[in-house]
Every structure is written in structure tokens, then in C-alpha cells.
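Asker: Build me a model:
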Amino acid sequence: VKFNDILEHLYKMTHNPSDKRHIILDLDSTNVETHGHQDESTYIYHYDTTGYHPMVLYDGLTGDLMKFMLRKGSEYTSTGVVSFLEPVLFSLRRTYPEATILVRGDSGFAVPQLYDLCEEYGVHYLFKLKANATLHKLSSFEEELFLTNYKTDYSKYHCQYNDFSYQAKSWSRSRHVIIKIERSPGELVPRKSFIITSLRLDAPDILKAYNKRGNMENYIKETKLDFGLDHLSHSSFLANQAKAMILAVAYSLVNAMKQLVLPKEFSKSRMSTLRTLFIKIAGKSISHAKKIKIRLCSSAPYKEAILKMLENIHLLALG
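Answerer: Below you'll find the model as predicted:
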């Protein structure tokens, strides 16, 4: 819990309440590989690997890691999601009362308890729904219209949208569902996608907003590959949990640095790139009583960028 408090504190330090108007929270789960006999590790069929199944929450606009929870490998995608997300929503509503907040997630997070939670906090949501017999029935007319409009034209991409109200038996009320029917060149049968949302936008815009959550995969990839959170090797779950959270904080510190310190042209760079450009370089640090001097090679190609970073760090310290 304390490590997640650090993630929250870093986020609030990085984003001024007066400037923060839009927050997009991307929920996901991922795999962390293990090797050997490690506590709570198990085979995860979806990833075809043995490991843990953590839940992650990123700011989809900035890449900030908002929260991380290591879970045993047998946990389902949405297990514990309400208790995971609610403290974040409570904190964000207090710190950024004027901000519009949107929560996005794939079909693994499409559970009614999460819709209720978002509505309780006045937060918009976008979740993909798993198709079922009722959804297919409600969209049958739209499918017939699609086949009438495009018939046997299999040489081009075709797409059609519609929306309707839908209430599953476990839901407290009916909600807005978007349907997308599409067929790629060479395909015989059109494909359907269903999105549940509180947004009142045109269907294409809603689908576009949902599809942008794919950028979160880049954040997950950087966290895992550039910071070593792709595997955990301790035998105890507690030790692995501590290591995972330390790596999560490291990612968040660097992401804060990207936004506050780095020159704009490097603010979107991955840690693997920053390591090559600014960390693993020839140089010498000389410490005096009240000063630290950094001597770079005379031909250092990114000397100006490093000087700009030092200037920005100084301005932060003054602020």
C-alpha cells in the first residue's frame, strides 16, 4: 500500500490541479513470468506462460503508472478491481475536482460493479463487452442492414455503427451500448464489436476513444522490458511483491522526469533510449563541499540537452 501511495504522490507532484482538465485511466492486467517453484505462481493459459497476473492502472494521456498490484497467477482479470480502483477515484476527485475522468478497459473488466462505481463517482467509462445471444439478437437488424448495403462486395473494407440500450440481468439499470459491424477485404462473415459507455458521443468517436487505449501496451512494455518487470525470481510472493513495487516506482520517477525535466524532443522516449543517450555515457563527476561538477567529453552529442535538464532540475528545486 505504501508503495502505491508513492505513485499517487508522484502523480500529484507532476500534475498541477489548475492545469489538469482531462484524466484517462486505463485498466489492464498483464503477466510477469516466474521460473521454478515460486509462491502463488501458476500457469496462465491466456499468456501461455507460468507466472503472476498483476493488475495495472495507467494514465492513458501521460503514461503515469497510477497503481500496481501483484496478484497470484490464478486470479481472473477483474478480481478485486473495485477495491483496486475506488481509492484512486476518491483521491483524484478530491485533488482534481474540475477534471473530466474516463476509465477504459477490455472485456475482462466489463463487470456491473465497475459501472456502478464509475457512476457513483461521476466518472465516464468505456468497456468492451463480450458478445452473447442477447446482444446478437439486439443487433440482428443492424447486421441485416449491413448485408443489404454491402452484399457480396468482398473486395473492400466496410464498417457500420449503431447504438441501443441494454440491461443484463445482473445490472442495476439499462446502459448505452455501441455496436460496430465490420468486414475486411476477403472476409465472408462480418465481425461485431460491442462497447458499453456512459459517453454521449457519435458511435465512431466512441470507438476511436476506446481504440486509443492500445497505447497503454507501450507503457506496459516499457515497464516490463526497460525496468525489468517482465519476470520475478524470488521464491516468496512477498519478496516478489516488494521488488515489483520498487520497479513500478522507478518507472514512475522516470516518467515524471520525462514530463518535468527532459527537453520536449525527448519527453516521449523510452527508458532504454534515455539510458543510451544520457546515462551510459562517458563523463566524470567531481564533488566539492557545496558543488557537484559533471565533466562531459568535449564531443558529447547531447551536451545541450543535458545542460537543459540540469537547468530544469534547478528550476524545480527553486519552485
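Asker: Every contact and neighbour count from this point should use C-alpha atoms.
Answerer: Will do.
Asker: show me where the chain has helices.
Answerer: In the chain, the helices defined using DSSP state H lie at 2-14, 81-95, 112-120, 133-138, 140-150, 203-211, 216-221, 237-260, 271-274, 303-318.
Asker: most tightly surrounded among those helices?
Answerer: Most buried of these, by mean neighbour count (mean count of other Cα atoms under 10 Å): helix 237-260, with a mean of 19.
Asker: Contact partners for the closest residue to His234 other than its chain neighbours?
Answerer: Of all residues not flanking His234 in the chain, Asn240 sits nearest, at 5.6 Å (Cα to Cα, 6 or more residues apart in numbering). Contacts for Asn240 were tallied using Cα atoms under 8 Å, 6 or more residues apart in numbering; they are 232-234.
Asker: ok, so of those residues, who is nearest Leu199?
Answerer: Proximity of these to Leu199 (Cα to Cα) peaks at Leu232, which lies at 39.2 Å.
Asker: quick one more, to check against the first:
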Amino acid sequence: MVAKAEWLGDKSNPRFVVTSFCEQTHPARALYEELYCARGDMENRIKEQQLDLFADPTSAHTLRANQLRLWFASVAYVLLNLLRHFGLRSTELERAQAGTIRLKLLKLAAIVRVSVRRVVLSLSAAAPVRELFARIAEQLRTVPAPS
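Answerer: Now for the predicted structure:
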């Protein structure tokens, strides 16, 4: 059993983890911080997908339509994580939640021109994320192709 005693302001916040892992292979601190807390973080990622990427209870009339909505939400989450990992590295949005990235980076007005060889986004001269977009584009340009 691992116990954590914490005092937050005016009340206690005890935590207990009961496990069958032996102490030699899983020291108490590592068990709590790396396994138990990681579980809580995973629940936060699920909540992020449900709230920010609309993987909430589906209301379509058919199972296939509901399944397709969940697939879209899952693909959006994977793409957002790849953007976070490769494009937002060393920016103020590097550790931002999906909703924040969507609101500050993806929900903005732009003129999109598609040609055979490129996609051009024209942002307003007053767009607050103009420099951030350029930095992200440069970082994505330098990502090595998978082999």
C-alpha cells in the first residue's frame, strides 16, 4: 500500500493506492507518480477528446453514423496531438489543451487558395497568430518523413 498525505489550504487530501506489485520492482514513489498519476492524466485526455473534439454521446439515428462521428473525433485528436508534438514545439501552445488550440489557432478567418502544388492561407495583417503560424509552418516543414 502507498499512502500520500497532503494538506491543501484548510483541509487534508489523503491518497491511498493498494496494489499487488512488490516493493522491489515498483518503489512507492514511482508507483504513485508514474503509474497512478498517469492513469489520472489519461482520464484527462479522454475528457479533452469528449469536450473539445465532440466525442460526446452521439445522437444520430444509426449506429454507423454514430461510429463515423467517433472516428472523426478520434482522427482529429490524433492529428491535434501530432500538431502539438511536431508543430507547436517550443511555442506558447506546446502544452495547451485541444480546446485552446482549436480556439486560438484553428478557429480564425483566412482565405484559402488551393492549387495543384500548394495550399496558401492568407491571414489578415492584424491577425494575432500570424507569426505563430509562420513558426509552426517552418517547424512542420523540417519534420523528417517517416521511413
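Asker: on that earlier part again, quick one: map the residue nearest to His234 of structure 1 onto structure 2.
Answerer: Taking TM-score structural alignment for the superposition, Asn240 of structure 1 sits opposite Asn66 in structure 2.
Asker: just to revisit the earlier point, make CSV out of the helices of structure 1 and add distance to Leu57 of structure 1.
Answerer: Below are the helices of structure 1 laid out as CSV (distance: least, Cα to Cα, whole Å):
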stretch, distance to Leu57 of structure 1
helix 2-14, 11
helix 81-95, 8
helix 112-120, 14
helix 133-138, 29
helix 140-150, 35
helix 203-211, 15
helix 216-221, 9
helix 237-260, 11
helix 271-274, 19
helix 303-318, 27
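Asker: follow-up on the earlier one: and the match of Asn240 of structure 1, how close does it get to Val75 of structure 2?
Answerer: 14 Å (Cα to Cα, to the nearest Å).
Asker: Ala28 of structure 2 pairs with which position in structure 1?
Answerer: Match for Ala28 of structure 2 (TM-score structural alignment): Ala203.
Asker: can you tell me which of the helices of structure 1 comes nearest to Thr42 of structure 1?
Answerer: Taking these one by one with Cα to Cα, helix 237-260 is closest: 12.0 Å.
Asker: Tell me roughly how far the closest one lies from structure 2 on average.
Answerer: Taking mean Cα distance after the TM-score superposition for structure 1, the mean distance separating helix 237-260 of structure 1 from the aligned residues in structure 2 is 1.8 Å.
Asker: now the angle from that helix to helix 2-14?
Answerer: Regarding helix 237-260 of structure 1 and helix 2-14, their directions subtend 0 degrees when assessed with axes from the mean of the first three to the mean of the last three Cα atoms, to 10 degrees.
Asker: Compute the inter-axis angle for helix 237-260 of structure 1 and helix 303-318.
Answerer: Using the same axes, to 10 degrees: helix 237-260 of structure 1 against helix 303-318 is 100 degrees.
Asker: So what's the gap between helix 237-260 of structure 1 and the chain middle?
Answerer: In terms of Cα atoms, centre = their mean, to the nearest Å, the centre of helix 237-260 of structure 1 is set 15 Å apart from its chain centre.
Asker: Which position in structure 2 pairs with Leu253 of structure 1?
Answerer: Using TM-score structural alignment, Leu253 of structure 1 sits opposite Leu79 in structure 2.
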